[in-house]
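Q: Fold the following.
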Amino acid sequence: MEHITSTPTVKGPAERFTGDVYLNMIEAPTEPAHLAAGLVRFTPGARTNWHSHALGQVLYVTDGVGMVGTRDGSVARISAGETLKCPAGEEHWHGATDTTLMAHIALVVGDGTGGDGTTWLEPVTDEQYNNALADI
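A: Purely as a prediction, here's the structure:
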C-alpha cells in the first residue's frame, strides 16, 4: 500500500492551455500500469488546446460547469457529477464556461511508450470558444 498525502498544484503550461488552469497529478503512467489521472481546475474562460489521446480519455466533473468541443463542431455542456468519454484519436478540447469555474478528474491510459498518449495541438481560438458558448 502507498499512502500519498498530497501532490503539488502546478499551473498548466501556456503551450497547452488558454487562461489559468491548475493541475494536481493523482497518478502518472508508470510500468506496469499505464493509467494517468489528474485533477484539473479551470478558471472561467480557461480551456485546453485541441488535443487527442491514443487510447481515449474519461473526464469526471467534480465541480462547476464546463464544455467539451470536437472538430465537427459538437459541444457538450458538462456539470459536477457527470462523466464524458472521448474516444481514441478524437481531437477535442475542454474547459470552463466564461462565468463559472470547472474542475474534472482526467483519466487516460498511456500507450506503453512511457507517456500518457496525448497529442497536443493548436489553441482553441476565441471564435471557436465563443461559438461553443452559444451552442450550450
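
Q: switch to C-alpha atoms for all contacts and neighbour counts from now on
A: Will do.

Q: In this structure, spot the strand with the most residues.
A: strand 57-70 (DSSP state E).

Q: let's see this one next to it:
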Amino acid sequence: MKVIHGRAQGKPSEQRGPTFTGVVWADPVMAPTDGVGINHVFFSPGARTHWHTHAQGQILQVTGGSGWICVHGQQAEPIRTGDFVWIGPHEKHWHGASADSYMSHVAISLGDADWLEEVSEQDYRQAR
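A: I've put the predicted structure just below:
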C-alpha cells in the first residue's frame, strides 16, 4: 500500500510540450507507479493532445470546463464537468478543450502511452 497525498508539495506545474497543441499545463498527482500515472491536466481553449494510445487504457474525469474526446475513425463527442471517460487499451484517440472554453481533467493512464501525430486543424474543426 502507498498513500499518495494529492499534488506533490514543492513540485511545480509543468507546461506540456511536443505531444500537445496549444497551451496545456499538468500537475503530476502520482508519479508512474506499477504502470499507472495520474495527472491533473488543464487545457486552454482550443488546446488538445496529439493522437495517442495507452497500453492498458486510460480514464479521464473532467473536473472543469468543456471539451472533446475522439477515437480514431469515430465522431468526436463532447465532454464536460462531471463526465468520466474510459478509453480502452491501444485505442487511438485525442482529447482537449472546446474552442471557447478551458477544460481540465484528471487523467489516469494505465501502461505506457504511445504518442502519435498531431491532430489536424480539419479534424479538430469537425469536432466543433
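
Q: on that earlier part again, can you tell me what sits against the longest strand of the first structure?
A: With contacts defined as CA atoms under 8 Å, 6 or more residues apart in numbering, strand 57-70 of the first structure is touched by 75-88, 90-97, 100-109, 132.

Q: For the first structure, just list every one of the strands.
A: Using DSSP E, strands in the first structure cover 10-11, 17-18, 21-27, 35-42, 47-48, 51-53, 57-70, 75-79, 83-86, 92-96, 102-109, 118-120.

Q: what about Gly67 of the second structure, neighbour count?
A: For Gly67 of the second structure, the neighbour count with other CA atoms under 10 Å is 30.

Q: now swap in Pro123 of the first structure and tell me
A: By the criterion of other CA under 10 Å, Pro123 of the first structure has 18 neighbours.

Q: same deal with Gly82 of the second structure?
A: By other CA under 10 Å, neighbour count at Gly82 of the second structure equals 12.

Q: number of nearby residues for the residue nearest to it when sequence neighbours are not counted?
A: Leaving aside its sequence neighbours, Gly82 of the second structure sits nearest to Val62 (CA to CA, 6 or more residues apart in numbering; 5.5 Å). Residues near Val62 of the second structure, counting by other CA under 10 Å, number 22.

Q: and what of Pro89 of the second structure?
A: Counted with other CA under 10 Å, Pro89 of the second structure comes out at 15.

Q: which non-adjacent residue is nearest it?
A: Gly57 (4.0 Å).

Q: Ala37 of the first structure reaches His104, doesn't it?
A: No. Applying CA atoms under 8 Å as the test, Ala37 of the first structure and His104 come out as separate, 10.2 Å apart.

Q: Look at these two and report which has more neighbours.
A: His104 (28 against 21).

Q: For Val41 of the second structure, see how far away Asp27 of the second structure is.
A: Distance, Asp27 of the second structure to Val41 of the second structure, by CA to CA, to the nearest Å: 6 Å.

Q: Who has more neighbours out of those two?
A: Neighbours were counted for Asp27 of the second structure and for Val41 using other CA under 10 Å; Val41 has more, 24 against 19.

Q: ok, for the more buried one, nearest residue in space, not its chain neighbours?
A: Ala26 (4.3 Å).

Q: go on, His54 of the second structure?
A: Ala113 (4.4 Å).

Q: Which residue in the first structure aligns with that neighbour?
A: When the first structure is aligned by TM-score structural alignment, Ala113 of the second structure is paired with Thr118.

Q: Alright, calling it a day.
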